[in-house]
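*Asks:* need a structure here:
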Amino acid sequence: MVSAVSVLTLIRGRQRHFDHLLAGLAAQDQLPLELVVAYMQDHPPAVREDLPFPVRTVQVPGETMPLARARNAAAAGARGDILAFLDVDCIPDQRFVRRAEDVAWMDANGVFLPEVRYLPGCEAGWLEGDGLPDYHRLLASARRHPAKPAIAHADTLPIDDFGELWGLAFILSASTWSDAGGMDEAYIGYGAEETDFGRRLRASDARLHWVGGTVCFHQHHRVHKPPLQHFSSIIRNARLFRERWGEWCMQYWIDDFARRGLVRFDADELTVLRAPNPDEIAATKQGADVLYS
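*Replies:* Reported below is the predicted structural model:
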């Protein structure tokens, strides 16, 4: 049976992570219709030639990460009836595509979030000698984010809060994506575009679910807590979100900025007092033992 699932990912750099994502898709027990890659760099990523599914690429230029525009470009180029967005840092388990198709047909207006587990750093990588993921080692090594529920063995569970929408991995029909209008390209750089899209989905009468039966393994990269390297775009996008929806988002980060004397923040106003300096940004970079922000 030909799958109806287009897997979509974004990339800027991270070629090694991308190689692992490709290996995970090659290991699927039901292959995707295609992989669509929106690349935010000068040249498309290298793609191995022995893949059992087609890979198509679309360039999305922009010095500041145009994440919303890139997701829209990937969706516009997809041919499948089901869109499975997967972060380039993720390795899907063998059931990801099959579960995406199962649940999307179950609820045509549904949006589905699979469980994500975080991997430690591994210089040797996560592939076996045959070039496919070592899933036994992945399962033994990965950890669930403590703020997320354990859902791997569930079927589906409803989610009331659309703020749970998570860009790392989400699945929906192409018609549900279209009904919500895609992502708002006024958000540029890091932060808020996913939260905004959750609001757009809710306004279009979509339904949000956790989906079990599959796990996506997030490959390690060092993180900043808080993400001071994205200070300017977080401030800009938080203001835009408030203009759109009448409230703030990313408050946990902005509160941290306020404690550092970078901003003044209350229910009505966000004022930048100064930008973080390079030493402050460097000091927020976490060690290799920190798996998530």
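*Asks:* rest of the way, CA atoms for contacts and neighbours
*Replies:* Noted.
*Asks:* Now do the helix or strand containing Arg244: distance to the chain's middle.
*Replies:* Secondary structure from DSSP states H and E places Arg244 in helix 231-245. Chain-centre distance of helix 231-245: 19 Å, with Cα atoms, centre = their mean, to the nearest Å.
*Asks:* Tell me the helices and strands packed up against the helix or strand following that helix.
*Replies:* Counting by DSSP H and E, the next helix or strand C-terminal to helix 231-245 is helix 251-259. Here helix 251-259 touches strand 263-265, going by 3 or more Cα pairs under 8 Å, 6 or more residues apart in numbering; DSSP states H and E.
*Asks:* ok, which stretches of the stretch 151-293 of the chain are helices?
*Replies:* 174-180, 193-203, 231-245, 251-259, 278-283 (DSSP state H, counting those that start in this stretch).
*Asks:* and this one, so I can compare the two:
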Amino acid sequence: MSVRTAVVTVASRARAAHVYRQRAFVSALHRPRLLRAEAWLDPEPPPADPPALHVPPGDHGLRVGEGRNAAADAAITAGAELLIFLDADCLPGPELVDRYVQAAAALPGSILCGPVTYLAEGVAPAGLADLDALTRPHAARPNPEPGAIVIAEPADYNLFWSLSFAVGAATWRASGGFSPAYQGYGAEDTDFAWRARAAGIPLAWVGGAHAYHQWHPTSAPPWQHLDDILRNGATFAARWGEWPMGGWLEQFAAAGAIEWDGATWRRVPDPPAS
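*Replies:* Sure, this is the predicted structure:
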């Protein structure tokens, strides 16, 4: 690995155990020149060891995109030429760094995405050697053969997610990073991808750059994020002319929680108390 590379993560105390395991797996890759940049998003300052950035919440929730921006900028300032973004819940596979470095050399100026496996409840790999047998990439995203790189079609930019991706420092700066207009849950990934597409930045799927998402409880649809989805979805729609997260919106509407009023999605008012 000759190119100076950094692993960029946003973290919170709610995911601290996952972040600490991620640190251990990154360390186990035994790449002494591999940098790490973390931004913690809680209201309270982050743990002091190791040093980390603090990006506290905004008026509407966690500033995930701004946290990624701050950590990426810190990594570039420290000399990183290639940024590997890993979600706080994600563990790197043994070949993740090498595959991204190779793909960045083959396709400079691109955004690179590797496959992600969602680990089942109760599955907590002890080390890198445990990961190969657990590899079951999410079926909704491309999974090229190891060493293969597949260029995305324009419609495929909708499949971008920030769980695991890599980008060169110059391309990151050209992309403008993640928009600060989104706080809380939803839409910042699709907005980032659509702005990259508008700027002519290629998106590619990288075979063998596996990451592994550690289990945590979820809900489908994500009721706890309904207000975030409506707010961020409206921001996205004002910018791009259509709403993101259509599947979640359909499920909320089918449950009677939201409705289309002819101009926007909004909550259905609670009936008056009898």
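*Asks:* just so I know, which of the helices of the stretch 151-293 of the first structure lies nearest Gly167 of the first structure?
*Replies:* helix 193-203 (6.3 Å; Cα to Cα).
*Asks:* Report the aligned residue range of the second structure for the closest one.
*Replies:* Aligned using TM-score structural alignment, helix 193-203 of the first structure spans residues 188-198 in the second structure.
*Asks:* List of residues touching that stretch?
*Replies:* Stretch 188-198 of the second structure is contacted from outside by 65, 154, 157-162, 175, 177-179, 182, 202-203, 236, 244, using Cα atoms under 8 Å, 6 or more residues apart in numbering.
*Asks:* Which ones among these lie within strands?
*Replies:* Leu203 (DSSP state E).
*Asks:* check contacts around the one residue sitting closest to the centre of the second structure.
*Replies:* Closest to where the C-alpha atoms of the second structure average out (Cα atoms, centre = their mean) is Ser162, at 2.0 Å. By Cα under 8 Å, 6+ apart, the residues touching Ser162 of the second structure are Phe85, Leu86, Asp87, Asp189.
*Asks:* List the contacts of the nearest residue to the second one once chain neighbours are set aside.
*Replies:* The spatially closest residue to Leu86 of the second structure, leaving aside those adjacent along the chain, is Ser164, at 4.7 Å (Cα to Cα, 6 or more residues apart in numbering). The neighbourhood of Ser164 of the second structure, defined by Cα under 8 Å, 6+ apart, consists of Ile84, Phe85, Leu86, Asp87, Cys90, Cys113, Gly114, Pro115, Val116, Ala211.
*Asks:* for these, which one is nearest Val97 of the second structure?
*Replies:* Closest approach between these and Val97 of the second structure, by Cα to Cα: Ile84, at 7.8 Å.
*Asks:* Give me the distance between that closest one and Gly262 of the second structure.
*Replies:* 41 Å (Cα to Cα, to the nearest Å).
*Asks:* Please apply the same query to Phe85 of the second structure.
*Replies:* In terms of Cα to Cα, Phe85 of the second structure sits 38 Å off from Gly262 of the second structure.
*Asks:* Of those two, which one has the most company?
*Replies:* Phe85 (23 against 6; other Cα atoms under 10 Å).
*Asks:* Now do the contacts for Ala88 of the second structure.
*Replies:* Thr9, Val10, Ala11, Arg15, His18, Val19, Gln22.
*Asks:* Equivalent analysis for Asp132 of the second structure, please.
*Replies:* Gly93.
*Asks:* corresponding residue for it in the first structure?
*Replies:* Matched by TM-score structural alignment, Asp132 of the second structure corresponds to Leu139 in the first structure.
*Asks:* which SSE is that match in?
*Replies:* Using DSSP H and E, Leu139 of the first structure falls in helix 135-141.
*Asks:* C-terminal to that helix, what's the next element?
*Replies:* Note on helix 135-141 of the first structure: by DSSP H and E, the next helix or strand toward the C-terminus is strand 143-144.
*Asks:* Burial check on the aligned residue in the second structure for Trp253 of the first structure, number of neighbours?
*Replies:* Aligned counterpart of Trp253 of the first structure in the second structure: Trp248 (TM-score structural alignment). Using other Cα under 10 Å, Trp248 of the second structure has 16 neighbouring residues.
*Asks:* repeat for Pro44 of the first structure
*Replies:* Using other Cα under 10 Å: Pro44 of the first structure sits among 17 other residues.
*Asks:* my guess is it meets Val60, correct?
*Replies:* No - using Cα atoms under 8 Å, Pro44 of the first structure is not in contact with Val60; the gap is 10.3 Å.
*Asks:* how much space between the match of Trp253 of the first structure and Tyr157 of the second structure?
*Replies:* For Trp248 of the second structure, the distance to Tyr157 of the second structure - Cα to Cα - is 19 Å.
*Asks:* Where strands are concerned, which of the contacts of Ala88 of the second structure count?
*Replies:* Of the positions in the contacts of Ala88 of the second structure, Thr9, Val10, Ala11 sit in strands, assigned by DSSP E.
*Asks:* coming back round to it: buried only: go through the contacts of Ala88 of the second structure for me.
*Replies:* Thr9, Val10, Ala11, His18, Val19, Gln22 (16 or more other Cα atoms under 10 Å).
*Asks:* ok, and the closest non-adjacent residue to the last one?
*Replies:* Going back to what we said before, that points to Gln22 of the second structure. Leu91 (5.1 Å).
*Asks:* Just to be sure, that neighbour is in a strand?
*Replies:* Yes - under DSSP: H, G, I helix; E, B strand; the rest coil, Leu91 of the second structure sits within a strand.
*Asks:* burial of it, as a residue count?
*Replies:* Around Leu91 of the second structure there are 29 residues (other Cα under 10 Å).
*Asks:* Pull up the gap between the aligned partner of His153 of the first structure in the second structure and Trp215 of the second structure, please.
*Replies:* Residue correspondence to the second structure (TM-score structural alignment): His153 of the first structure is matched to Pro146. Here the criterion is Cα to Cα. By it, Pro146 of the second structure lies 25 Å from Trp215 of the second structure.
*Asks:* More neighbours: which of those two?
*Replies:* Using other Cα under 10 Å, the more surrounded residue of Pro146 of the second structure and Trp215 is Trp215, with 16 against 13.
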